[in-house]
Structure formats: structure tokens, C-alpha cells
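*Asks:* sequence first, predicted coordinates after that:
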Amino acid sequence: MGDRALTDKELEGIINNMSDCEYESDVDDSVGDPDFENFSSSESTDSEFDAGTARKRKKLEICVEANANVGAIDTPVDSEVNLSESSESSSDECSPNRDVSGSHKVRVIWNDCSGNLKDHPFNANPGFSAEFFAKRSGDEPLDFYKLFLADIIPMIVQETNRYATQKIISCIANETIQKNSLLTHWKDTNESEIVALIGMLIWMGLDKKPTLKDYFSRNILYKNDLGKYIGMSRMRFELLLSNLHFSDNETTDRTNRIYKIQPLADGLITNFQAACIPKKDVCIDETMIPFRGRLSFRQYIPGKRHKYGVKIFKLCAEKGYTYNLKVYSGKEDNPTSQSVASRVVLELMEPLLDCGRLLCTDNFYTSVSLAHELLDRKSHLIGTLRKNRKFNPKPITDAKLEKGDLIVRESNTHVIVGKWRDKREVLFLTTEAVPEMTGVQTKPGVVKKPSTIAKYNSIKSFIDVSDQKASYSTTVRRGIKWYRKEAIEILTNTAVVNAHIAYKFFTKKTINITKFREELVNKLFNERHNIIDIPSEGISRNHKIIEITSRGRCTRCYKANSERNGRAYAMANTPRIKMHCQGCEHKFLCMKCFFDTHNCSLRK
């Protein structure tokens, strides 16, 4: 043909006559994601090694053939690609050819929908565990909340005392402890004090103040007597908060990046799963805990309300109940052939697989490969899909639709991929049912949507409800210790939301999450000192001057001198006395201040 340029018709003829062409997505954002590797069309060998990890990799050879019946797409696609997966990730239906080396040969053919999908009936017994909740002592909010923390509080007490002791010994050995350090005032804590600390943290979410010290301020704008009522001073609160710990630093496995909160997370997850068995529909998504400090696995997600923070993967059931969770700690040192999304899904879903559940995921997790793995474990998948995922049917991804149009394709491996256009194009995947246009009631009126999209919106709201409830009166504040923020989030938000859901189910009472927190705080404090619910007129006010062995400055005199001339003047000129009134809030009172503040006079 010489050097003459080919015409458009000649190029079209060459393309139509091509066979065995390699099929890849037009857009590839697969850097660092094993599910989206660039695949070779060559036959896999029995002893192929990855140059990066020098380990054997099993091959799954997939041949993709797409029929062309959509719009202007009239060229069938028949290609061969290799997908690295473990031998367990493919079912017998998806792997008709199996050799002794462990390689799987799968032929995936996309055709018009026939409705020939796998039927995995739901065979679990969902609901709250009567045995678990039979251990509660009553029907108050605290009774449900304490069930989740029954074995957590003793662990926190033990590890907090251990950590404080280790820190004191280290400071003494290194001669770094200061004379006026708070650490010199440390005394071992107990369960009652940790319960009061958790109650104060929840209360701080209800009563927002600029800084922590303002909760103990005597300024008329912030003054409150809660710390005095529960017997916890500002110094003690700061000591407990700074030494709050959940694992033993000396014996734990430090290769685990989240070792500081792993025992707490494992204990709460065990209780969450023992308390409730989810219904058929479940949802997996991520949530962000805000944190802007220096941390190797800190995430940046621009679409989230808190763009910087630690990411938590959550599996939620109906009404926002958190069944399982996983703190994302960055790239693993020993990665498998699966992508991060697939590993997270299979790990969170492990207790719920093999019983016909329907999992809902967004486009970060959804893929044809994941659908095959879940079908192999008798579970269905529904979710939105990214256009550049490998093994998507090209006639679907390339189709140009008008508003309201719907096209679908079904594979011989029982996976349906479709596209629907509303204001924009939405690509989705399902293994449960063939999508059909249905009417959905919205505020403007009835809107036609595919049944798959309507079901996705309904199930996806489980995570949204959980995050919404946790956001009301949240107690998470700024701090430099990431693990403390994670722990406070799980203890005072996730566990409280789960307790709220269980409380409403068993008591049949309608109560919002804020009121539930208020009653919870009231009972947490009342359990320790039994004074929160006592009327003020019932409190004993036996005003009497007594003399004690210790000495201190008169509270009122010191305050007056400090306001007029400053703290240094007050320290030097306020006398130290041994007298105080046993019925007053002031520890020390001179004789003049006693008679100035009480409705009585000196007898002559």
C-alpha cells in the first residue's frame, strides 16, 4: 500500500475484520490496585513469579465476548485477558476448566438479559439476641449501653493504670519528670471513675464549650457544678484523659499500626455481633473521623464533610446498627492479589456469608470480580459501578443514552451490568434481580427509576442514618493523639447509637438520640454518687465552722485579692487558715467571710 494514508472506510473494514484483539478500558486509574493491573493476553504458566514479591500467583484467564446490539455499537468483542486471583475466588460455575496448577479458565459472555440468575435464599434468623439482652438489669438507656461495655471498662482501667505506671517509671529513669508535673499526682483509677469519665465526655458533646478548661471554669459564662457533684476536678480529668489507654505497649504487636486501639475495637465488635443478627440487606461504606495531625495512614477524601482524618470501614444493618467495622491503617506490608476494596468487603462480610444476604456497596467497592467472589459464597451484590473497572461490558460503558433510557447486559456467570440516564449516566451492577423501570415516590411526585437504583438508594441509607445519629452532639474534639479520638468516637458515638437502636426496639419508646444521651449521662453520674436527681432543697446544708489539720487560703479573700491586684499579690497577702465551713462549696473560709456569706450573726 506504500506510504499512502488509509481512508476512513479502509480503517473501518480493518477494525471489523479483527479478531482476538486485546480488550482494555479506555481509562485506567489502577495504579497500586491489584484488581486493576494491566493484564497480558499470554497463557499463564504454572510457576510464574511476581518480580516485586517473588511469590507464586495463580491465574484466572478470562475471555470476554460482548454481543453488539446497542445503538451504534455493532462490533462484537472477543478477547482474552488474565486476572490474578486466588483459587478460592471463583465458583465451579465460573470455572468450568480447572487444571492441577490451580489456574482457572473462565469464559464470560455478555448477552441480553434472560433472568437466569443464581437464587440464594436467605436462611438466617435475624433480630436482636434475647439471650444477650436478658443480662440487662432494667429498661433504662444505661442498662442497654452497659451491655456493650461490660468487659470493656475493666480492660480500660487495667491498661490506663499500666500505661501511667510505665510513663512514670520512664520519666524517673530518664530524669525528665518535672516537680510540678501533673504526673506526680497520679493515683490508680477504678471502674467507677472511668464510667464517670465516659459520662463527662458524652456530656461535653451535649454542652459545647470553647476549650476543655472552660468546663471547670468559675466564669459566670461557663460556670457549672457538675465536676464537683461527681467528685472529679480539672486536674484529675486531665490526668485520666492524658493516660487513657487500651493496650500494653510493651507486649503488643507493634507491626499492627492500630495496636493502640485494636483490643478496644475487637471487644466492642464482639459485643455488637453478639447482640444482633442483621436482616438480609446490609451495606458497607467508609466514614471519616476528623484528624489533622501527623499520621502515616491519614486520609484525604475531598467529598467528605471532614476531608482529613482516619478512615473507618463500617458494615451497617437496618436503621443504622453497626455490625462490624475496620480501621484503615494504610497499605499492607504483605499485600495479596486482591484489591483493598475486595479485601475489606470479604473481611467485614465474613460472619454473614453463605446465607443469601444482599450487600450494597458504592462504586469504590463494586466490580465484576467481587460479584463472582460473593456469588461463590452464596451472597448477592448490588451497587454503582465505575466505568473504568476491568471486565465491564464495553457495549454498556460506551453506549450513549437519552434521558430515561435503560440498557442492561447479563453474563453467563450470573452478573448483570446496566446503565441508566437521568440527569447523568449511572452505571450499576446487580446479581439479585433483573432491573425494571418502576415508580418511586419523591417530594416532587412519582419518578420512574430502575428497580436496582431504587433498592440501592434504600439500602445505602443504612450508613447515612448511622453517621447522622453519631453527628448529633458528638464529643470528638481536637487532639494530638489519634487513637484517643478513635476510641472516643467508638465509645461515645458508635456504641451509643447501637444502644439507642436496641433501646427503642425493646421498650417500643420513641426517643431521639439527643434525649437518649441526656438520660444516659444522668444515669452514668447518678450511678456513681446518686446525687444528680436529688432536688436542691434536699441537699444537706449544715453550715458549721470546723478546724482541720491542713491549712489553706480563704477562698473568698483570695478571689477578691486576685481580681483587684492579680494572682501574685493574692498569693502573698491572703492568710492561710485551718477553718472552713463543712456545708459550703468553699474549702476554706475565714471568720469574716463565713458571716458575710451566711444568714446569721456572731453571738455576743
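*Replies:* Yep, it's here.

*Asks:* switch to C-alpha atoms for all contacts and neighbour counts from now on
*Replies:* Will do.

*Asks:* for the stretch 501-604 of the chain, what spans make up the strands?
*Replies:* Using DSSP state E, counting those that start in this stretch, the strands found in the stretch 501-604 of the chain span residues 545-553, 576-581.

*Asks:* winner for burial among those?
*Replies:* By mean neighbour count, with neighbours taken as mean count of other C-alpha atoms under 10 Å, strand 576-581 ranks first of the strands of the stretch 501-604 of the chain at a mean of 20.

*Asks:* ok, and what's touching it?
*Replies:* When contacts are defined by C-alpha atoms under 8 Å, 6 or more residues apart in numbering, strand 576-581 is touched by residues 543-554, 586-590, 594.

*Asks:* and if you look at stretch 345-362?
*Replies:* Residues from elsewhere that reach stretch 345-362, judged by C-alpha under 8 Å, 6+ apart: 120-124, 279-285, 314-315, 324-326, 365, 374, 377-385, 432, 456, 459-460.

*Asks:* same question, stretch 435-447
*Replies:* In this structure, residues lying in contact with stretch 435-447 by C-alpha under 8 Å, 6+ apart are 408, 448, 449, 450, 451, 452, 454.

*Asks:* repeat that for 10 Å
*Replies:* 113, 115, 404-408, 416-418, 420, 428-429, 448-454 (C-alpha atoms under 10 Å, 6 or more residues apart in numbering).

*Asks:* next up, a second structure to put side by side with the first:
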Amino acid sequence: MKLFFGLIFHMGFVKLNRFNDYWKNDEYFNQKIFGKAMSRNRFMLILRMLCVYVGQVTCSYDKVKTIIDYFNEKMMSLYYPTQKITIDESMMLWRGRVAFRQYMKGKRHKYGLKFYALADQLGVIMKLHLYGGASDYLVGGKNHVQKVVEHLLSNFINVGQHLFIDNFYTSVSLVEKLYTNKTFCTGTLRQKRKNNPREIESGKLKKGELCIVHKNNICVLKWKDQREIRVISSKYNGNLEHTRNRRGTLILKPQMVIKYNKYMKAIDRHDQMPMYYSCEHKSIRWYKKVILHVMQILLVNSFFLYNKFSSKKLTLYDFRLSVIKSIIEPHLPSELQMPLKNKVHCIMKLTKDTHGKTKRRRCNQCWRTLKKRVQTIFACEDCPGQPGLCIKCFRPYHKY
């Protein structure tokens, strides 16, 4: 299975339309490493049988519940996040049939499966939840947004974390509830949301003007830049700070707006990384694509953590390549290595097994030149791995 996923990751570097193309001998598709590491039929059989559930399932979500739960438990045991954390949605492209497929207008992949993710400021995703639609027994139904936040924050409550969320989640009541649980919160606020202060909703502002309301240790702010922006925070107040815009001009902005722009992009940054070397292929089984998607998230997480704790920094390309090599190379059959040159090799007869029968191996030369499976009782004593060889193939193999 390690070798299988190593080949899957390598497909992110070598983009071909069909899985079969990676094993073609045509000079236009010549990818020798795939044929040496694993046969095409074995790879396709593993891919066909790939699943993470055992027994019968009561609903579609149960087909991937095991791997998502494993992901969450593994990340909790390996790493504790920074103080600044964020919650946001992440879409996985899927246009096929599934009951809980979602549509999000503002995302790059408008149709797909929606994940709710919790990440720290480095971009390391700590917790995932695949949204199962209105019938989702964990977060579906009434108070959906509040359920999502409580579910993802269940392991990080009452410890002084600072949460950044966008206007899909934020409300005055949610920020107050988090504050009572010793969790700070900062985020944008939708217009006319329930319990919004009246002062924020009334009146129009000129560019650069502020309207600030303090309520129960919560600061709600309306600021006019190119348009009116509403922000709420239990950590920051309405203080202004100097910052530079995209043109490099020094301007004044509210502190909570600056902090929100700095820390809210963690999940978007994480989503960007797998797209450079995406190894996902089309499939009619949605849960297989979810499995590969979660594996790619794990790979990007490990990249962020490596650069944090290692003195040597790597690019994503170099890190992926080192991971792929460490997975694939130990599984490459030693009998496929080329024979040592400038040395006279000796033929030997294979030993007998416990039943007294002489062992047999596939002739390496017949397979390499004719793609023909020929069993032989002889092998080369001096070549790495002692490859099996017919008597007639011994000299051609060593080029004597």
C-alpha cells in the first residue's frame, strides 16, 4: 500500500490522462519506474478494491468516516497548533452523483464535496469534517454554523486559542459564547445578522470613517474603505494601525482588519499547495477520490511541519520528490538492477525448500527482452539480488 500511494503521488509530477498510460512501452509514454515498481494489473486491482470501510454502511458518509476520523486522531497526537487558528470551507471537485454534493458560487470548484477544516496559522490542517448535507447527524439542521464551530473546536476549547472566521460563521452570540469559554474570536460580520448592534446597521460612512460599538467585552466595528466592512472581535478594539497597501502606500487600517487579513488565509494557502501537483484522476467512486484527497492533505501537512521543525528548508517540489523516492526505492525489486561490470559471474543452482523441491525463479532476461515468464532453477550468484536466469540467457544477460 505504501508503494501504491507512492506511485499515486508521483503521478502528480507526471501528468497523463489515463492510468494505463503510465505502463506503456511506447517511447512517447515511457515511464520505466512504474513498470519496475509494480505491475499495471496489480496497481489497477488495488485501485479497484480501494476502500476504508468494513462491512455494511448505514449511509454514504460511512464510506469515508474511518479515514477522516483517523486523520483527526493522528494530527492531534502528532502536533499541537499555534494560538492563531482558523475555520473555513474547502471544496473537492466532484460533478458526479452523490446526495450531499454542494454548490458554492465563490469557489474555484463550484460543484463538489464540502469539507469544513480547522487549521493553524502555518496552514497545517488539524481537523476535517466532510459535510453530509442537511441530514448530517453532527452538524446538519438548525444552528448549522454554530454546530460546525463547536465540532471543530471540541479539542481546543478553554485553552486561550484565538479563532479567525469569515462572515458565514460569525455572529454576536457565537463570539460571546466563545469568549465565555476562554476562546477569542475575530471575523467579518454580515449585514443585518441577528443581534447586530443597531448603531452598526444605521447610517452611512465616508471613506476612512469608523463606527465602533462595545458590548459585553465584544467590539463590533464598521469601517468604510472601498465599501463598508463590518468586523467583530473579542480580542482587538477599534485602534488604527499603519500598514502598506498593494501599491506600497502607507495607510491607516483598523487593527482587527489587519490581523484578520493576516491569519484568515491559512486554509486557502493549504488548498493552493496540492493543486500544483494534483494526482487526482476521474473516478465514478466518490469515496476513492476523497481517500486520495485526504492523503494529499496529509502530504502538505507533513511539508509544513518539516519546514517548521527542520533546519533545512525545502520547496514543496523537493519535499514531494524526497518522500516519493523514500517510498518507492525500497520496494524496487533488486533483481531488476543491472549486473556488475568488469567481473566474471558464476551460475548457481537454487536451493531446495522444506519439502525437498528445488526452488524456481522467473528468468530475468526472458522477461526483460521477450516479456515471457520462464521459470528456472538457476540464478547468478554474483549479481545483486541473485536474479533467476536460464542457461541460455546467462551470457546475453551479462553481455559476454
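*Replies:* Alright, I've got the coordinates. Model, not experiment: these values are computed from the prediction.

*Asks:* so after superposing, what's the score?
*Replies:* The TM-score (TM-score structural alignment, normalised by the length of the second structure) is 0.83; 375 aligned residues with a C-alpha RMSD of 3.4 Å.

*Asks:* residue 424 of the first structure: which of the strands of the stretch 501-604 of the first structure is closest?
*Replies:* strand 545-553 (73.0 Å; C-alpha to C-alpha).

*Asks:* tell me the angle of that closest one relative to strand 576-581?
*Replies:* 140 degrees (axes from the mean of the first three to the mean of the last three C-alpha atoms, to 10 degrees).

*Asks:* helix, strand, or coil at the alignment partner in the second structure of residue 246 of the first structure?
*Replies:* Alignment note: residue 246 of the first structure maps to residue 52 in the second structure; criterion TM-score structural alignment. Recorded secondary structure, residue 52 of the second structure: coil (DSSP: H, G, I helix; E, B strand; the rest coil).

*Asks:* quick check: residue 52 of the second structure touching residue 67?
*Replies:* Yes - counting by C-alpha atoms under 10 Å, residue 52 of the second structure does reach residue 67; the two are 6.4 Å apart.

*Asks:* which one of the two is surrounded by more residues?
*Replies:* Comparing residue 52 of the second structure with residue 67 by other C-alpha atoms under 10 Å, the one with more neighbours is residue 67, at 18 against 15.

*Asks:* any figure for the gap between the more buried one and residue 142 of the second structure?
*Replies:* Between residue 67 of the second structure and residue 142 of the second structure the distance is 27 Å, computed by C-alpha to C-alpha, to the nearest Å.

*Asks:* one more: residue 269 of the second structure?
*Replies:* Distance of residue 269 of the second structure to residue 142 of the second structure, given as C-alpha to C-alpha: 30 Å.

*Asks:* of those two, which one has the most company?
*Replies:* Legend: neighbour count by other C-alpha under 10 Å for residue 269 of the second structure and residue 142, higher for residue 269 (14 against 9).

*Asks:* that's a strand at that one, yeah?
*Replies:* No - with three-state DSSP as the criterion, residue 269 of the second structure is helix rather than part of a strand.

*Asks:* which residues touch the equivalent of it over in the first structure?
*Replies:* Superposed on the first structure with TM-score structural alignment, residue 269 of the second structure falls opposite residue 465. Residues in contact with residue 465 of the first structure (C-alpha under 10 Å, 6+ apart) are 316, 318, 319, 320, 321, 471, 497.

*Asks:* in strands only, show me those residues.
*Replies:* The strands, defined by DSSP state E, take in residue 316 from those.

*Asks:* these two touch, right, residue 200 of the first structure and residue 229?
*Replies:* No - taking C-alpha under 10 Å as the definition, residue 200 of the first structure is not a contact partner of residue 229, at 11.6 Å.

*Asks:* would you list the strands of the stretch 501-604 of the first structure in JSON lines and tack on distance to residue 63 of the first structure?
*Replies:* Formatted as JSON lines, those follow (distance: least, C-alpha to C-alpha, whole Å):
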{"stretch": "strand 545-553", "distance to residue 63 of the first structure": "86"}
{"stretch": "strand 576-581", "distance to residue 63 of the first structure": "88"}
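
*Asks:* to residue 392 of the first structure, which of those lies closest?
*Replies:* Here strand 545-553 is closest among these (C-alpha to C-alpha), at 78.2 Å.

*Asks:* if you count contacts, what does that closest one end up packed against?
*Replies:* helix 567-573, strand 576-581 (3 or more C-alpha pairs under 10 Å, 6 or more residues apart in numbering; DSSP states H and E).

*Asks:* swap the cut-off to 6 Å and go again
*Replies:* Other helices and strands packing on strand 545-553 of the first structure, by 3 or more C-alpha pairs under 6 Å, 6 or more residues apart in numbering; DSSP states H and E, are strand 576-581.

*Asks:* if we can go back for a sec, and residue 200 and residue 229 of the first structure? which has more neighbours close in?
*Replies:* The neighbour comparison of residue 200 of the first structure against residue 229 (other C-alpha under 10 Å) goes to residue 200, with 22 against 15.

*Asks:* and that one? What does it align with in the second structure?
*Replies:* Mapped onto the second structure by TM-score structural alignment, residue 200 of the first structure lines up with residue 7.

*Asks:* if I look at its match, how far off is residue 34 of the second structure?
*Replies:* From residue 7 of the second structure over to residue 34 of the second structure (counting by C-alpha to C-alpha), the distance is 7 Å.

*Asks:* secondary structure of the match of residue 200 of the first structure: a strand, I assume?
*Replies:* No - going by three-state DSSP, the assignment for residue 7 of the second structure is helix, not a strand.

*Asks:* can you give me the distance of it to residue 13 of the second structure?
*Replies:* Distance of residue 7 of the second structure to residue 13 of the second structure, computed by C-alpha to C-alpha: 10 Å.

*Asks:* whereabouts in the second structure does the longest helix anywhere in the first structure align?
*Replies:* Ranked by number of residues, the top helix in the first structure under DSSP state H is helix 152-174. Mapping helix 152-174 of the first structure onto the second structure (TM-score structural alignment) gives no aligned residues.

*Asks:* which ones are touching residue 370 of the first structure?
*Replies:* Neighbour list for residue 370 of the first structure: empty [criterion: C-alpha atoms under 6 Å, 6 or more residues apart in numbering].

*Asks:* again, only this time at 8 Å
*Replies:* residue 342.

*Asks:* residue in the second structure paired with it?
*Replies:* Following TM-score structural alignment, the counterpart assigned to residue 370 of the first structure within the second structure is residue 174.

*Asks:* what about that match, distance to residue 143 of the second structure?
*Replies:* In this view, residue 174 of the second structure and residue 143 of the second structure are 11 Å apart by C-alpha to C-alpha.

*Asks:* spatially nearest residue to the residue most central in space within the first structure, not counting backbone neighbours?
*Replies:* The first structure has residue 312 as the residue nearest its centroid, 3.8 Å off, counting by C-alpha atoms, centre = their mean. With sequence-adjacent residues excluded and distances taken as C-alpha to C-alpha, 6 or more residues apart in numbering, residue 312 of the first structure is closest to residue 327, at 4.5 Å.
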